[in-house]
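Enquirer: fold the following for me, if possible:
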Amino acid sequence: MNERIKAAREARVLAQNNDTAVLSTISKKLQGYPFGSVSPFMLSAEGQVVFYVSDIAQHARNLSVDNRLSITVFDAAESGDQNTHGRLTLTGNARPLGDKSLGELYFRRFPSALSYRNAHDFKFWQMDAEHVRYIGGFGKIFWINPAEWLLPEPQWHSADALQMIQHMNDDHADACGLILRHQKAEFRNYAGTVEMSSIYPDGFHLVADERSIFIPFETDCATAGEIRKQLVKMTHDARQSAAA
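Expert: Got it, this is the predicted structure:
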């Protein structure tokens, strides 16, 4: 894997490990000044930005007039110099989503957003990433083009992803817990409930202790069968490690 593709993958993991982004729009009220707001977001399977906001929100009003958007995601420093931590900026044009197929996947990631579904002024938006700026720390700075950022469209649909997630939670909750404890040292002794909340070609989210954790696959998966093989291997490796 070349350096740029590696940086793009690191940038995707950074985005997947953060549920909230700063959305910067061109202000209608302030006559063109940049306007920053905070919103939950997720990525589509390929890597486009999806968010769910009310029509009365300032950034939604701004986008209805000028759809240029920049989103910024960063790993917050608990102490020390923030500049040593990764950050990512994606820019592009945003548009309301006519196809609501991503909606159920979004609600799986953000269950609290279900309470907004009956509010008629909420809608899904998608920003197609046109420019990507990734800084992984001092001296690790890249402009990443869309071809490097995006993954190929997988050979499954949103409904298939929801079925895979439900299957893991209904029949393999123990495997989710094993994988989390094996992959993340801070959860090594965690004994609580673990649920899967997303599935992507390059990994999946697990929810534990009210936290969302992204677990990358070793290799990208184009089919549901490839995902199954990866999950079986990860579960096997976790069991072996736990027994050692």
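
Enquirer: use CA for all of it now, contacts and neighbours both
Expert: Noted.

Enquirer: now do the end-to-end distance for stretch 130-150.
Expert: In stretch 130-150, first residue to last residue: 10 Å (Cα to Cα, to the nearest Å).

Enquirer: hey, where'd the helices end up in this structure?
Expert: Taking DSSP state H as the test, the helices found in the chain are 3-16, 58-65, 103-109, 146-149, 158-171, 173-183, 224-243.

Enquirer: next up, for comparison:
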Amino acid sequence: MQQPNPIRPTDDEARRLAQGLLHEARFAALATLNGSGVPTLARVAFGTDEQGRPLLLVSDIAAHTQAVLANPACALLVGEPGDKGDPLTHPRLTLEGRATTLDKTDTLRARWLHDHPKSKLYIDFADFRFLRIDVDRGFLNGGFGKAYDLTPGDLGLGSPRRRTQA
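Expert: Okay, here's the model as predicted:
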């Protein structure tokens, strides 16, 4: 007997929830493969560019940066477990894609500092760089029994986004 597919058809509610997680996140877990091919995880600062694509500010001396520069395939997990209840019932979004190094432009720097003001202490250090994650697919776990496969279009990636005032 064939098991029913646990992945629900993607709907507007799932798109809104995923896009909200993506654009509200300030930190993420970054999964990379080290030089031996072993998966590793690191907590990283997270933001989005003007088209809503994921951005990271990383140091060249960090093992996860070295890993993603050697092999740009990576994954991100965004969404916080919350303060109450079972952490597995809180929504979270996994993004799979490839990292690309970006120039540290004034526009990108200002956008980053808007959401991460404390990074002003180190953003201009020579070993810090921006990485953009070009997303191939997403997976939303919106809570118990709410699993969705998402495309970059479902996530609103590539569409210009306006900043909200903090």
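
Enquirer: any chance of the helices of structure 1 in JSON lines, with mean neighbour count and distance to residue 194 of structure 1 too?
Expert: Output for these, formatted as JSON lines (neighbours: other Cα atoms under 10 Å; distance: least, Cα to Cα, whole Å):
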{"stretch": "helix 3-16", "mean neighbour count": "19", "distance to residue 194 of structure 1": "18"}
{"stretch": "helix 58-65", "mean neighbour count": "19", "distance to residue 194 of structure 1": "34"}
{"stretch": "helix 103-109", "mean neighbour count": "19", "distance to residue 194 of structure 1": "14"}
{"stretch": "helix 146-149", "mean neighbour count": "16", "distance to residue 194 of structure 1": "29"}
{"stretch": "helix 158-171", "mean neighbour count": "15", "distance to residue 194 of structure 1": "8"}
{"stretch": "helix 173-183", "mean neighbour count": "21", "distance to residue 194 of structure 1": "5"}
{"stretch": "helix 224-243", "mean neighbour count": "15", "distance to residue 194 of structure 1": "14"}
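
Enquirer: which residue numbers in structure 1 go with the longest strand that structure 2 contains?
Expert: Secondary structure of structure 2 per DSSP state E: the longest strand is strand 128-141. Matched against structure 1 by TM-score structural alignment, strand 128-141 of structure 2 falls on residues 122-135.

Enquirer: do the same with stretch 63-70 of structure 2
Expert: Mapped onto structure 1 using TM-score structural alignment, stretch 63-70 of structure 2 spans residues 58-65.

Enquirer: list the contacts of that stretch.
Expert: Residues outside stretch 58-65 of structure 1 that contact it (Cα atoms under 8 Å, 6 or more residues apart in numbering): 23-28, 35-37, 53-55, 69, 94.

Enquirer: can you list contacts of stretch 85-94 of structure 1?
Expert: By Cα under 8 Å, 6+ apart, stretch 85-94 of structure 1 touches 11, 14-15, 63, 67-77, 125-137.

Enquirer: switch to 7 Å and redo it
Expert: Residues outside stretch 85-94 of structure 1 that contact it (Cα atoms under 7 Å, 6 or more residues apart in numbering) are 11, 67-75, 77, 125-137.

Enquirer: quick one: stretch 138-153 of structure 1 to chain centroid distance?
Expert: Centre-to-centre, stretch 138-153 of structure 1 and its host chain are 15 Å apart (Cα atoms, centre = their mean, to the nearest Å).

Enquirer: am I right that residue 107 of structure 1 is in contact with residue 117?
Expert: No: counting by Cα atoms under 7 Å, residue 107 of structure 1 does not reach residue 117; the two are 9.3 Å apart.

Enquirer: mind checking how far residue 112 of structure 1 is from residue 16 of structure 1?
Expert: Residue 112 of structure 1 is 18 Å from residue 16 of structure 1, by Cα to Cα.

Enquirer: and if you look at residue 181 of structure 1?
Expert: Computed as Cα to Cα, the residue 181 of structure 1 to residue 16 of structure 1 distance reads 19 Å.

Enquirer: how about residue 80 of structure 1?
Expert: Distance of residue 80 of structure 1 to residue 16 of structure 1, given as Cα to Cα: 23 Å.

Enquirer: brilliant, that's me finished.
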